[in-house]
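# need a 3D model of the sequence below.
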Amino acid sequence: MKILTKGNYYGTQRSELSFNGIVVSKYHYTEPQTAWHYHENPYFMYVLQGNMIDGNARTKTLCPIGSLMYNNWQEVHYGVKESKEASGFHLEFERDWLKQKGIDHHVLEGSQLIEDPQIHVLFGKLYSELMFPDPDNEISVELLVLQICDRLSHRKEMETTGTPGWISSLKELLHYDSNDLTLQYLSDQLQVHPVHISRAVPKYLSSSLGEYMRQQRLKKAIPFLLDPNFSLTEVAYIAGFYDQSHFHRVFKEYFRMTPSMYRKRILKNGIC
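So this is what the prediction gives:
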């Protein structure tokens, strides 16, 4: 069984930033299917281009563009390229780094597809840091990684303490329902009083309902923003923003730059 060591993945490396036990890298995937293998360190894969399948002994997970997959260092798995072109962005950290930062390794157990839009937004910022290196990269990247781990820790805590069953249903609606998601609509679908929803959401989603919905739209927007074949108007529409000015305003609030500036920064160095 092949073990992939720190910073190594199947494919062609396009860029890498490594420091203090953290590695962020970008790879162009070249093989139709990899051999079964596992990694020396835990890592996340964000699919930048194409469609991938991540398979292990239990299941196969479809990972289209914009997917965020986490794989534990103990997880034996393989990858399949389902499209002609495919590339991905990786965040990897040594297990000693977790200890140094006081992060419980149980937070990162198992392998899973990450749907949380807050984590996707953090990865969008992380990718931008990799694409535009400057003297402050190290501290910026480390801060973002700590925020990602903190968010995962919160998710783990909620799983341990238990959440109302309707919270999972709420997330499904927020992630996949294409209707106009008013509070009353959510209340009708969940059969939960609007006041109860508004009180519970900050506890279980760590944000207001409006903030979670905005981040979900940004999550949808990022992979299309990385594709120059889509205009900014099209990206705004696909992601569910009211118009391009709404997209511009929300994106700038979270990324401190406009969608156009973000796209130029990324495409200057190429997606693949």
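
# rest of the way, CA atoms for contacts and neighbours
Noted.

# residue 69 is in what secondary structure piece?
Residue 69 is part of strand 68-71, with elements assigned from DSSP states H and E.

# residues in contact with that strand?
For strand 68-71, the surrounding residues in contact (C-alpha atoms under 8 Å, 6 or more residues apart in numbering) are 42-47, 63, 110-115, 120.

# and stretch 261-272, how far out from the chain's middle?
18 Å (C-alpha atoms, centre = their mean, to the nearest Å).

# I meant to write stretch 193-206 there.
Worked out by C-alpha atoms, centre = their mean, stretch 193-206 lies 23 Å from the chain centre.

# one more: stretch 42-55?
With C-alpha atoms, centre = their mean as the basis, the mean position of stretch 42-55 lies at 10 Å from the chain mean.

# can you check stretch 8-24 too?
17 Å.

# and of the contacts of strand 68-71, the nearest to residue 32?
Nearest to residue 32 out of those is residue 63 (C-alpha to C-alpha; 14.5 Å).

# just checking, the closest one touches residue 54?
Yes - contact criterion C-alpha atoms under 8 Å: residue 63 and residue 54 qualify, at 7.1 Å.

# just the element for residue 168, please.
Taking DSSP H and E as the definition, residue 168 sits inside helix 165-176.

# same for that helix, what does it pack against?
Where contact means 3 or more C-alpha pairs under 8 Å, 6 or more residues apart in numbering; DSSP states H and E, helix 165-176 is packed against helix 183-190, helix 209-225.

# angle of the first one against helix 209-225?
Orientation of helix 183-190 against helix 209-225 (axes from the mean of the first three to the mean of the last three C-alpha atoms, to 10 degrees) gives an angle of 90 degrees.

# out of the contacts of strand 68-71, which are buried?
42-47, 63, 111, 113-115, 120 (16 or more other C-alpha atoms under 10 Å).

# show me what contacts residue 3?
Counting by C-alpha under 8 Å, 6+ apart, residue 3 has contacts 37-40.

# before we move on, back to that, hmm, who's touching the helix holding residue 168?
181, 186, 190, 204, 213, 216.

# my read is that residue 248 contacts residue 256, right?
No - assessed by C-alpha under 8 Å, residue 248 is found out of contact with residue 256, at 10.5 Å.

# I have a second one here; can you model it like the first so I can compare?
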Amino acid sequence: MIKQLKEGQYFGELNHKLSFNGITVTDTEYTHDYVDWHSHENPYFTFLLQGKLIEENKKEKYTLSQGALLFHNWQDFHRNIKPPEFTRGAHIEINRNWAKKLNFDITNIEGSIKVQDSYSKNLVFKILLESKQSDNFNQASIELLLLQLLSRIKESNEKTDRKKPHWFKKLEELIYENSEERITLEQISNELKLHPVYLSRTFHKFYGKTFGQYCREIRLNKTLNAILTKKHTLTDIAYLMNYYDQSHMILEFKKHLKYTPKEVIKILG
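Purely as a prediction, here's the structure:
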């Protein structure tokens, strides 16, 4: 018989947990090399903060590394294998009654979804930062951020029905691989052999943002992951991620996350 885990229950050693109004946010160290087939009582997100994890459901098998984000609906059966290294992940669990009270239909987001969008991943970082604050405002902040995240996933799911141009995959790879460089629209359009105006217009149609906004979201996400690896100094990270200097990186963090890099390290550990 396949085991179903109750609300807030996960395999591993719990570092931190916040539960309120049907939302549970945890920070967990994975300690089991293998976890057999199971499901969870509620839909939830898994966000890998450190290490690697292999996750398999009835349809797909994912090899996850640091920064990977998965959404699971409650009916999704899966199993996990942890490679022999330190692995830590965050979970954001959503009681369906919470979504129902807010007239958000979560039931039509089915199965497992590997979320590639850097903006969504940055929203998860914001939720984690808020979950470790002890004040009168963090719960409302988390609820608003979670609604943004779910809306983003739902919208992205619906957009998959709209066929993207064949060159989009190559475009996304180019941007991601070169996000630490001073990449320009002209460089990308030359690489793809497309007119810059057509590229810009089509890009905005599918992403709803400018080319620059998209690149900055990726850089912020890569910077957060680099900070959590603890392999480089903040000065080195600022250089590697192509900020003008460490002060520029601090300004960008305060603008998008409301925290400095040092504060992020202190809060998330």
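
# quick one: TM-score?
TM-score of the superposed chains, computed with TM-score structural alignment, normalised by the length of structure 2, equals 0.91; 267 aligned residues with a C-alpha RMSD of 1.9 Å.

# if we can go back for a sec, ok, and the contacts of residue 3 of structure 1 in structure 2?
Counting by both residues aligned by TM-score structural alignment, their matches' C-alpha atoms under 8 Å, these that remain in contact in structure 2 are 37-40.

# if we can go back for a sec, residue 248 and residue 256 of structure 1: who's more crowded?
residue 248 (17 against 13; other C-alpha atoms under 10 Å).

# residue in structure 2 paired with the more buried one?
Applying TM-score structural alignment, one finds that residue 248 of structure 1 aligns to residue 250 in structure 2.

# I'd say that match and residue 263 touch.
No - at 10.2 Å, residue 250 of structure 2 and residue 263 do not qualify as touching, with contact defined as C-alpha under 8 Å.

# would you list every one of the helices in structure 1?
95-100, 117-131, 137-161, 165-176, 183-190, 194-205, 209-225, 232-239, 244-255, 259-269 (DSSP state H).

# which one is residue 181 of structure 2 nearest to, not counting chain neighbours?
Distances taken as C-alpha to C-alpha, 6 or more residues apart in numbering place residue 242 nearest to residue 181 of structure 2, at 6.2 Å, with adjacent residues excluded.

# give me the number of residues near that neighbour?
Using other C-alpha under 10 Å: residue 242 of structure 2 sits among 17 other residues.

# residue contacts, the residue nearest in space to the middle of structure 2?
Structure 2 has residue 121 as the residue nearest its centroid, 2.3 Å off, counting by C-alpha atoms, centre = their mean. Applying C-alpha under 8 Å, 6+ apart, we find residue 121 of structure 2 in contact with 67, 69, 115, 221.

# can you pull the contacts of the alignment partner in structure 1 of the third one?
To tie it back to what came earlier, the one meant is residue 115 of structure 2. Using TM-score structural alignment, the partner of residue 115 of structure 2 in structure 1 is residue 114. Residues in contact with residue 114 of structure 1 (C-alpha under 8 Å, 6+ apart) are 67-70.

# residue 19 of structure 1 now?
Contact partners of residue 19 of structure 1, counting by C-alpha under 8 Å, 6+ apart, are residue 138.

# any idea how far residue 133 of structure 1 is from it?
13 Å (C-alpha to C-alpha, to the nearest Å).

# ok, residue 87 of structure 2 touching residue 47?
No - applying C-alpha under 8 Å, one finds residue 87 of structure 2 not in contact with residue 47, separated by 11.0 Å.

# so what's the residue in structure 1 sticking out farthest from the centre closest to, chain neighbours aside?
Distance from the centre of structure 1 peaks at residue 193, with 30.9 Å (C-alpha atoms, centre = their mean). Once flanking residues are discounted, residue 193 of structure 1 sits nearest to residue 187: 5.7 Å by C-alpha to C-alpha, 6+ apart.

# can you find the partner of that neighbour in structure 2?
Under TM-score structural alignment, residue 187 of structure 1 pairs with residue 189 in structure 2.

# how many neighbours does that match have?
Residue 189 of structure 2 sits with 17 neighbouring residues when counted by other C-alpha under 10 Å.

# also residue 15 of structure 2?
That count, for residue 15 of structure 2 with other C-alpha under 10 Å as the rule, works out to 11.

# one more: residue 65 of structure 1?
21.

# what's near enough to touch it?
Neighbouring residues of residue 65 of structure 1 by C-alpha under 8 Å, 6+ apart: 47-51, 223.

# with distance to residue 166 of structure 1 added, can I get the residues you listed in CSV?
Shown next, in CSV, are the contacts of residue 65 of structure 1 (distance: C-alpha to C-alpha, whole Å):
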residue, distance to residue 166 of structure 1
47, 30
48, 32
49, 34
50, 33
51, 31
223, 29
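
# among those, which lie within strands?
47-49 (DSSP state E).

# need the contact list for the residue lying closest to residue 36 of structure 2 once chain neighbours are set aside.
Closest residue to residue 36 of structure 2 apart from its sequence neighbours, by C-alpha to C-alpha, 6+ apart: residue 79 at 5.0 Å. Residues near residue 79 of structure 2 by C-alpha under 8 Å, 6+ apart: 34-38, 55-57.

# that older thread, of the contacts of residue 3 of structure 1, grab the buried ones for PyMOL.
Buried residues within the contacts of residue 3 of structure 1, by 16+ other C-alpha under 10 Å, are selected in PyMOL with:
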select buried, resi 37+38+39+40
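
# which one, of the helices and strands packed on helix 165-176 of structure 1, ends up nearest to residue 101 of structure 1?
Ranking these by their distance to residue 101 of structure 1 (criterion: C-alpha to C-alpha) puts helix 209-225 first, at 26.9 Å.

# how big's the offset between that closest one and structure 2?
Here the mean offset of helix 209-225 of structure 1 against structure 2 after fitting is 0.9 Å, by mean C-alpha distance after the TM-score superposition for structure 1.

# just the residues contacting that helix, thanks.
48-49, 65-66, 117-118, 120-121, 124, 174-175, 198, 201-202, 205, 230, 232, 235-236, 238-241, 250-251, 259, 263.

# and if you look at stretch 197-206 of structure 2?
Contacts of stretch 197-206 of structure 2 (C-alpha under 8 Å, 6+ apart): 159, 164, 185, 189, 209-211.

# how far away is whichever residue in structure 1 pairs up with residue 212 of structure 2 from residue 11 of structure 1?
Using TM-score structural alignment, the partner of residue 212 of structure 2 in structure 1 is residue 210. Distance of residue 210 of structure 1 to residue 11 of structure 1, computed by C-alpha to C-alpha: 40 Å.
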